[in-house]
Each structure stands twice: as C-alpha cells, then as structure tokens.
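>>> requesting a structural model of the entry that follows:
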Amino acid sequence: MKKPADPKPHDFDFAIIGSGLAGLTMALHLADHGRVALFAKDGLVDGSSLYAQGGIAAVLSPEDSFESHVQDTLDAGAGLCRESAVRFVVEHAPQAIRWLIAEGAPFTTHDGRYHLTREGGHSQRRVVHAADATGRAVETTLAAKAAAHPRIHILTDHIAVDLITSAKLGVSGPNRCLGLYALNKTTGTVDAYGARLTALATGGASKAYLYSSNPDTSTGDGISMAWRAGCRTANLEFVQFHPTCLYHPQAKSFLISEAVRGEGGLLLLPDGTRFMPDYDARAELAPRDIVARAIDSEMKRLGLDAVGLDISHKGRAFIVDHFPNIYERCLGFGYDMAQGPIPVVPAAHYTCGGILTDLRGRTDLAALYAIGECAYTGLHGANRLASNSLLECLVLGRAAALDAITGLATSHPPVALPPWDESRVTDADEGVVVSHNWEELRRFMWDYVGIVRTNKRLERALHRVALLNQEIHEYYANFKISNDLIELRNLVQVAELIIRSAQSRTESRGLHYSRDYPEPDRTRPARDTVLTPPHFAQACRLPGDHWP
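As a prediction, the model looks like this:
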C-alpha cells in the first residue's frame, strides 16, 4: 500500500529512535493511533535484537510458575532488582508471547507444543525460541509488519544527534521533549523532526569495550542523549560480559548461545578438566556474572587465550537440530562442535543499567520515553537473567505505547524547530583523530573497567576519558558531524557514566567486581547507583510506587 503524502513530513505524533524489538513493538502498538517516525541508524534490522540467539523467557508450562520466574530473576539480580518491576514483566510475559505468535513469529515446536529450553540461572525450562536464532526470527517478522503499515514512516540510515527540549529553545512552560535532530547518512544533512511524544529504543553501549558480542551500532546513543537532555541514569556499572563468545580472529566475537550450556555444554581447560564446579554449585548453569568471572580467572591463572566449550557428547544429530546456525558458523571458522570443544572467551554483551524510567517507560523529561536495553526499570538489578532482555523489550514496549496513546490527547502539538546550524563549522581535516580516540577508549575500558576492577584502574580510566571528552568537544564544535563522530561522542559520555557509577559502588555485587571491595556491603540495604545530570529535567517526576 502506498503511504499518503505528508503535509508536514518532519512533524509526527510519535518519534521512536531505534528499530530493534523494543522500538518495533512500540511502533506497531502505536501505529493505529497516530503518525509514527521510526529511526534506524543503519538498516531496519541491523541492531542487537537481530543477533539474540537463545530466546524469550516466559511461564508457558504447567510445571512452571510466575513465582519461580520471579525468584530466578531476583536471584540473578544479586539483591538489586525492584520486585515490582520483576513481577510486572514476568506476569505480562505470556501475553507478550501470544502477541508475537499472532504477529507470525515462527517459534520452534516439539510434539505439537512450543519447545522450551533452559538457560543459566533458570530453575525451569521456560525459554521459547526459534531454533538458535530467535532474535532474527522475531525482528524480521515485526520489521515486515512495520514496513507494510501505512502510518509507520521508516527512516533508515538516520542517526539521532540530540534531543530537542523546550528548555534549550527557551519555550515557555515546563521542560519537555520536542523531538530530535538526526543526520541523514546518505545525504550528509541534519534535519529537525518534531514529535508530540518521543521514545528512545537505542540499545546498549557494549561497543565501549574492545571485545563485544554486539553489532557496531551499540554505542550508547540513547543514554547519552537522555543525559544531555537532563535525565538521570541508574546502575551503569553493571555491564554484563557474556561468558562464551567464539575465539577466532575473524569471528568478531560471534556469540555462542547460553542454551548450549543449558542443553549440557561443559566448560573445559586445555587438558579436558572442568572448572565451573569449583566456582559454583550450579556449575555451567550459574548466572552469567559468575561464569564470566570464572573463565576470566582461569585464563589469567593459566595464561590462556580461551577455554573450551564442549557439547560433542550430545551427538551430531542433537547439535544440528538444536543449534543449526551456531553449528554452521563454527564450521565456517574450522570448528566442529560435534567433534570436540570450541574455544570461547567472555565479551561485553549487555548494558544492565540505563536511563531511569518507570514501568510505563517514562523518563524524567516530559514527553520522553525510554525502553529496552537503554532503559533501567529495575528488572535486571546487578545482573540480567538470560532471555529476560527480549522479554523486557516486548512488555515495556507495549506498556510505553499504551501510556503514549493515553498521553497523546493532552500532549503539546509540534512547535516550529530551528534548523541545524552549520554556519560556523568546516569539513573535518583530521579524521584519524576520531578513529584513534575510538580505539583508545575501547582499549582502556577493557583494561580498566572490565570484568575485574580496582580503584586505581577506575581513576586511570576517568582521567583518560576526561582528556577524550575535551578533544571530542573541541572537534564537535569546529567540524561538520559524521556518524563516527556522533557515536564516539556518545560512547565517551557513556564510558564516563559507567566509570563514575563504578567508583561510587564500594562493594562487589553482581556484574561489578572490585578487588578493593571483594564482598557485598552487608552493613546497609542494597542500593541503586543513580547519577543526576547538571541540568536535571524535573518536569516529569517519576511515580513514587516505582522510584522514590
């Protein structure tokens, strides 16, 4: 169906920045209620959701229960999950799965029922999946729906530069989000897009690290833009390192799904010895933070480049049936999972903290939502339970949409936005500065703010990030912007927030492990690390039942 012409092509009811599972879910729920702009900084399906392998956790079996799923999530979160958030997401999980099925998601079945697998940290089989490529299956299914909808306007190759707020423009009344500036990567122009309501669904920031399982788009864009607009962040020190990424120079940290261990895969040293039972009674099925630290410890103790992950004892037929995509990718790199162990290492995988929101996706700034990995609802606490991430995208994407539909009637109409001003900048003459700073950032974040941290390492990292910030600010002020400069600017900002959050936590908990404070602080209740920007946007105070 041909989409109707727009009288004001840059004014929308809803602007959603990010086209992963959270953004697509929100867009599809909103599309019958207003004009939706969906921004994708590369292709429509190039974000992290596409690469999720394991599945989506939900209570779908009579042997399972909400209480069990809640408890597993709380246990993994190491005392920092907000139970109200956990219960909200868990109890809405079956509804989210039914919606996906109705939209056409091709989940794997067995004997006429949806097949449920088990992953680390789960006490039951509750992970519904599409073979070993769940993210690709659900992302492409919803992307096709969005592309066909006449009221969803998809802007690919558009990277958001910054949010536009009424305070920045001097508009009277309470501060609120008015839309965004976005760079059209095809034309090189920056345009202003007005929206009654705007949502950030930009994913995480794992590309701040040298080794990551994430695509190159995971540069913390939404978190940085929200911070600059006056929104608080929470718990950014909790960066989840996936324990098992394929170790190969050309693999670019190809993820080996949690489900491989869930289905019996064993972690081995070069001599064939298991080591996980020495670290945790749950062995290979322990939560990711425990498994990642154990692998890191053994690699450093023995000077190893990688450890082995072995599921060959299950037989070729089982492996090919359960993990067809992983099996083929490993074969392409010269490793046969059916013949013996494959080499794996930890890599930065998931940003557990993010923009502080309530359970409707609302941020501190009026008319601005944040959903998915860029947001912090309290679901994940100090460590994310496997396969709760896609679930959060679905549940909070729908919750934010329902709130936005209600709020549209009382929202402010788009105002005239000033065009992007490039009158005082020139073409960049030293592009190497951007690439060099990018490499420097990722290296020192890996070395100093990685799986194991110390006060001295964090001090060194903060000193280096301050120097980078100064260079990038000068570069940003004097030269025309590019995709790489925007991403670097955002990554450095998020890196600073991660470091500052880590410095303020004087204990080890979940994904944050400090040699200076190797135990949890038991002298007081567990607390969130909330950072407040200099220009705190107090226009939209979050409800007290979620955040005091």
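
>>> rest of the way, CA atoms for contacts and neighbours
OK.

>>> now Ala144, what's its secondary structure?
State at Ala144, reduced to three classes by DSSP: H, G, I helix; E, B strand; the rest coil: helix.

>>> number of residues surrounding it?
As a burial measure, the neighbour count of Ala144 was computed by other Cα atoms under 10 Å and equals 13.

>>> kindly report the same for Thr140.
For Thr140, the neighbour count with other Cα under 10 Å is 18.

>>> surely it and Val45 touch.
Yes: with contact defined as Cα atoms under 8 Å, Thr140 reaches Val45; the gap is 6.9 Å.

>>> could you say which helix or strand contains Ala477?
When secondary structure is defined by DSSP states H and E, Ala477 falls within helix 455-478.

>>> buried ones in that helix, by neighbour count?
By 16 or more other Cα atoms under 10 Å, the buried positions in helix 455-478 come out as 455, 457-459, 461-462, 464-465, 468-469, 472, 475-476.

>>> turn those into CSV, including distance to Leu183.
As requested, the buried residues of helix 455-478 are exported to CSV (distance: Cα to Cα, whole Å):
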residue, distance to Leu183
Asn455, 38
Arg457, 36
Leu458, 34
Glu459, 34
Ala461, 30
Leu462, 29
Arg464, 28
Val465, 25
Leu468, 23
Asn469, 21
Ile472, 18
Tyr475, 17
Tyr476, 14
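
>>> can you tell me which of the residues you listed is nearest Pro518?
Proximity of the buried residues of helix 455-478 to Pro518 (Cα to Cα) peaks at Asn455, which lies at 11.9 Å.

>>> mind listing what the closest one touches?
503, 514, 516 (Cα atoms under 8 Å, 6 or more residues apart in numbering).

>>> now rank the residues you listed by neighbours and give me the top one.
If you count neighbours using other Cα under 10 Å, the busiest of the contacts of Asn455 is Ser514, which has 22 neighbours.

>>> let me have the contacts of Asn455 in CSV, adding distance to Leu302 and secondary structure as columns.
As requested, the contacts of Asn455 are arranged in CSV below (distance: Cα to Cα, whole Å; DSSP: H, G, I helix; E, B strand; the rest coil):
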residue, distance to Leu302, secondary structure
Gln503, 29, helix
Ser514, 21, strand
Asp516, 23, coil
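
>>> could you also give me the structure for this second sequence? I'd like to compare it with the first:
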Amino acid sequence: MKGREYSNGMLPAGQYPKSRRYDVIIVGMGVAGLTVALSLDKKLRIALVSKNSLDESSTYKAQGGMAVAAGTDDSAAQHAADTLHVGKGLCSKESVAVLTREAPAALDFLQTMGTRFCKSEQGLELAREGGHSRKRVVHHYDFTGRHIAEVLARQTAGRSNIECWEDTFLIDILTNAQGCCGCLVKKKKQTLQLLAPAVVIAAGGYSGIFGRSTNSVAANGDGIAAAYRAGAVITDMEFVQFHPTAVTLPTGKVFLVSEALRGEGALLVNAAGERFMPNYHESAELAPRDEVSRAMLAELERQQGGCLYLDARALGQDYLMERFQAIYAELAEHGYFMEKQLIPVLPTAHYTIGGIKTDLWGQSSIPHLYACGESAATGVHGANRLASNSLLEGVVFGRRVAAHIHDNSRNPLQTADFSAAERRKRHSLPPVALLRKKMDVTAGVVRQGRELKDMTEWLHQQQEANRQEEGQPDFSADNAYLLAGLLVEAALLRRESRGGHYRADYPVQNDRDFKKHSIHVWGKKVSLQ
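Now for the predicted structure:
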C-alpha cells in the first residue's frame, strides 16, 4: 500500500522520515516490555523503545509484589476465584484462567532471570493484600517492582540482539495493507520510522492524566493513544483503580504506601484515632481497593473533613525497617516515623484498567500489533484489578506475546501508510496541569453525570478552540487530552456503579443493562458491547 504524504508539522508534505528495520519493535521498558524482549529468540533483531529512564516506569515504582498461588493452602483456582470476585462480573474467565494457571511459570521465569524473592524457613515468604483470601504475594521487601525491573534490564543489556532506544517518543503507529508494520518515533529533534513485522505496545497506562497519581506524570497512555489513532479497538477506559493509601510529602510528591502494610496489620483510622473500615466492609482494611477508597471518602464526609491515617505503630520499628525498607526510609526522610506516628493518607489514581483490547496472545484488532501490560486490556481485571496481579499479568502475557510472534510473524515489510499520523490533530492546548486538576475533580473515586457531561463539553471546546497551524506539536499533551476524552465519554455512558467506576447518581450495579464493555474505535461513537 502506497504511503500517504506526511504533513503533521515535523516534515514537509511528501517527505518521509529515515527508516530503521528490525524483526520486532517493543515500545515500553517496564516488566511487560522487558519480558517480551527476553522471551524472544536471540536471533531476532529487537528495538526496545522508551521515552523515559527505567526508574520512571510504573513497574519500577511497584512496591507490593506479584500474586501467585504458591502456598500449600492455595491453588490457581482459588486465585482465579478472588480475581473474578474483585472484577465485578467483567473479567474474561478464559484470561483469568490463563493468568492464574501460568503464574508459577512466570515466577520461574523471573527467578531464572535472577530475581530474588524474600524467603523464610518454609520457602517463599508470602504476603496478603486486599481482595485476596490467602497469603500469595511474593515480594522483594517493599520494592519488588524496582528489583524486577533492574534484574530484567541487566539481562537485556547483555543481549547483543536488543537495541535500546531511550528518550525516544512514540508519535504514531504505522500500518500497511497487511496490518501494523512499524512506528513513527522522535528522538531529540529527529523523526524516524522504525519498521518491523511485529510491534508490541507495552508503554503503560494513563493514570498520569490525574493530578494526584502514584505514577509519573509521563504515564499518559501514549501507546494506547497511538493504537487508537491507528484504528485498534480500545476498551474499558472508564475503569481506574484508586489506591487507598498514598501520602503527600512536604515536597508535594505523592508517595504510595503499600497495601502490604495493611496485610501485615496496619489499620486505617479517622481524625479521632478510631478504626472505621469494619463499619464499611466485612474484610475491613483488606477489602478490594475500590471499596476501601470509597469507604475512606464516606468517612471523610461523615467526620466533615479533616484527615484519615494509616496506623502501623503496632508493627514496631525493627519490623518496619526490615520488611518495609524503602517506604520507611522515604517517610523518615520527610519526618514521618511509622513506629510512632499516624501517616495521613488519601486515595490516589494508581492503575488504569482500560487499554488496547487483545486476545489471549496479546494480539490487538490490527494484525501484527500486540499489546501487554497496563497498555493492554486482556480481560483479566474486569472492572477492578486484584492487588499484585499487575506484575503477574505483565510477565504472563509478555511471554505469550513473544511465543505468538515466534510462531506467526511472517509479515513481509512494505511501504508504511501514514494515515494514523494524519489523524493526529495539532493543537495548542491549555497546560496539562489544568487537565489533571479537572480530572481529579470530575473522574475520581466518585463521579457525577452532570460533571462528566460538563467535562466532555470542556474537552471538546479545547480541541476546537486551540487548533495549531504552525510550530512543533506537543504530542504528550495531545495524548493526555485524547485519553481523558475517551475516559470521560465511557464514564458518562456507563450509568451504573461497578468496580473502579462509581457514579453517585447511579450508585447500583446494573447487570441487566451494563454487564458489558465500553468500546472505542476511531471515527465511531463509544458503545457498550
């Protein structure tokens, strides 16, 4: 298929960027992307693309651990049952079965790569987190994600067939008559075509479009936005998980305080120092995250403002300093000492469930375009993610993507089509900080139809009123505004409450009308299917 003229502001119309050819392109250097790269045949030439350094990835910031049924009182079936329960009727049972059944193999893979999970005399040390009926979270103290990311990155650095493209921004996905054939990227001031028979989007989620987020502001769903413009099916964008316990440090930084603390006995208390979660849920502090977050807001309303706190004093200094090394050090550096102080916490945007719709092998609706990790909507999480299933999903489905590429990638490269890039409208939008502030208010833990409608109209007005004809476009801001629009549209359409989506004007789960998935496809209105 003949490529169309590219006229998006970086090159004159009719000119094409220089190209580099690979066997596989992977966008994203978190656990999912690194797993794909390390699981592919060493004979394949791989481009590993990332816009940020490793320590900016969501994987690197993950504290708790990875869920796997490794205990003698546990099983894949029980792990699956807990996952389905938390997902509130929207999980794919097939995807959940794959996730939980292949969890031991994922654990073996990480250990073979060099990951060292904490152990006791009985074997792997297992923790319990919200929504789990058993202790099943393997961990490396309280910086599991960082440890895994560093181990896998070292392995990647030792592979001569993997070329790392750091500080490289994904502009758009390129297609031809056979499907996806590469991507358009920008490194410094140079725009390039990276071409390959298979492209994997593992670029993370979009919680960075919220002002209060545990993740980097760079987590604004660039890979999802690019896939959407290329014509891929996007699903479940309204479902956002808000982690109950994050503290705002004196510097203004929002810092996650792991759920594992509550698993070890830490309690949530109100301004009067009273434990309140048993009043809201039978599982108290270990209820699913969406229910704990809503209970916290209800308690704040009941006490008419003030603060809520995490009370870990009963765990003692020695245990806290050993088991929760990173959290203790970060809090202590800012004057919080868990063994003697209450830690002020509030729910915070943490994980986004929506993304590129895939099958069990990570294939999107566009041939030869794959997705895994938080960029993908595999069907595993349903309406709300079970704690510590995210690292597991990245490894399980990253390995499956690599296996499918190995068995099926025979797509001969042809000239790329720039039509997806042409769909990117150029805007001079208001600062993204304003968008994030408005998303906190409109699309947070509790939503209202009237506010969602107003937000939809505001977003449309910004797009129409701020068309840019000259100058360099801000691709990151464009993506943030685009995905905010998809999220708000889906949230407005879903007139019920389920998992990570709660409508105060429709507070009841409605299976008859809404046990469906929101679907976004370029050029079509959002629908439920």
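
>>> hang on, the earlier thing: so which of the contacts of Asn455 of the first structure hold up in the second structure?
Among the contacts of Asn455 of the first structure, the contacts conserved in the second structure (both residues aligned by TM-score structural alignment, their matches' Cα atoms under 8 Å) are 503, 514, 516.

>>> the second one matches what in the second structure?
Residue-level alignment of Ser514 of the first structure against the second structure, with TM-score structural alignment as criterion, gives Arg503.

>>> which non-adjacent residue is nearest that match?
The shortest distance from Arg503 of the second structure to any residue other than its chain neighbours is 4.8 Å, reached at Arg447 (Cα to Cα, 6 or more residues apart in numbering).

>>> now Asp42 of the first structure
By the measure of Cα to Cα, 6+ apart, the closest residue to Asp42 of the first structure outside its immediate chain neighbours is Asp157, 4.4 Å from it.

>>> I figured that neighbour hits Leu38, correct?
No: taking contact to mean Cα under 8 Å, the distance of 11.1 Å between Asp157 of the first structure and Leu38 leaves them out of contact.

>>> those two: which is more packed in?
Leu38 (25 against 19).

>>> check the fit of the host helix or strand of that one onto the second structure and give the mean distance.
Taking DSSP H and E as the definition, Leu38 of the first structure sits inside strand 36-39. Compared with the second structure after fitting, strand 36-39 of the first structure has a mean deviation of 0.3 Å; criterion: mean Cα distance after the TM-score superposition for the first structure.

>>> can you name the residues of the second structure that the following helix or strand past that strand overlays?
Scanning forward in sequence from strand 36-39 of the first structure, with DSSP H and E defining helices and strands, the next element found is strand 56-57. Equivalent residues of strand 56-57 of the first structure are located at 66-67 in the second structure, counting by TM-score structural alignment.

>>> can you give me how far the matching stretch is from the chain middle?
The offset between the C-alpha centroid of stretch 66-67 of the second structure and the centroid of the whole chain comes to 15 Å, using Cα atoms, centre = their mean, to the nearest Å.

>>> same thing with stretch 464-473 of the first structure?
Its chain's C-alpha centre and that of stretch 464-473 of the first structure lie 24 Å apart, by Cα atoms, centre = their mean.

>>> over to stretch 259-275 of the first structure?
On the basis of Cα atoms, centre = their mean, stretch 259-275 of the first structure is displaced by 27 Å from the centre of the chain it belongs to.

>>> list of residues touching that stretch?
Applying Cα under 8 Å, 6+ apart, the external contacts of stretch 259-275 of the first structure come out as 54, 117-120, 276, 284-285, 307-311, 314, 323, 341.

>>> just stretch 157-170 of the first structure next, same as before
17, 39-43, 172, 174-186, 221, 225-226, 229, 483, 486.

>>> could you redo the last one with a cut-off of 6 Å?
Outside of stretch 157-170 of the first structure, the residues that reach it under the criterion Cα atoms under 6 Å, 6 or more residues apart in numbering are 40-42, 175-185, 225.

>>> repeat that for stretch 66-80 of the first structure.
With contact meaning Cα under 6 Å, 6+ apart, stretch 66-80 of the first structure is reached by 81, 122, 380-383, 385, 510.

>>> map Leu342 of the second structure onto the first structure.
By TM-score structural alignment, Leu342 of the second structure lines up with Pro341 in the first structure.

>>> also Val521 of the second structure?
Structural alignment places Val521 of the second structure opposite Thr532 in the first structure (criterion: TM-score structural alignment).

>>> tell me the contacts of that match?
Arg232.

>>> at 10 Å instead, please
Taking Cα atoms under 10 Å, 6 or more residues apart in numbering, we find Thr532 of the first structure in contact with 227, 230-234.

>>> can you pick the most crowded of these?
When neighbours are counted by other Cα under 10 Å, Thr233 leads the contacts of Thr532 of the first structure with 28 neighbours.

>>> the nearest residue to it once chain neighbours are set aside: neighbouring residues, count only.
Of all residues not flanking Thr233 of the first structure in the chain, Ile355 sits nearest, at 4.4 Å (Cα to Cα, 6+ apart). Neighbours of Ile355 of the first structure under the rule other Cα under 10 Å: 33.

>>> the helix or strand containing Ile355 of the first structure against the second structure, how far on average?
Per DSSP H and E: Ile355 of the first structure is located in strand 354-356. Mean deviation of strand 354-356 of the first structure relative to the second structure after superposition (mean Cα distance after the TM-score superposition for the first structure): 0.9 Å.

>>> you'd agree the residue nearest to Thr233 of the first structure is up against Ala226?
Yes: here Ile355 of the first structure lies in contact with Ala226, judged by Cα atoms under 10 Å, at a distance of 7.1 Å.

>>> which neighbours do the two have in common?
200, 232-233, 363-364, 369-370, 374.

>>> list the contacts of Leu459 of the second structure.
Contact partners of Leu459 of the second structure, counting by Cα under 10 Å, 6+ apart, are 429, 435, 453, 465, 481-482, 484-485, 488.

>>> and these, which are buried?
Burial of these was assessed by neighbour count (16+ other Cα under 10 Å); the buried members are 429, 435, 453, 481-482, 484-485, 488.
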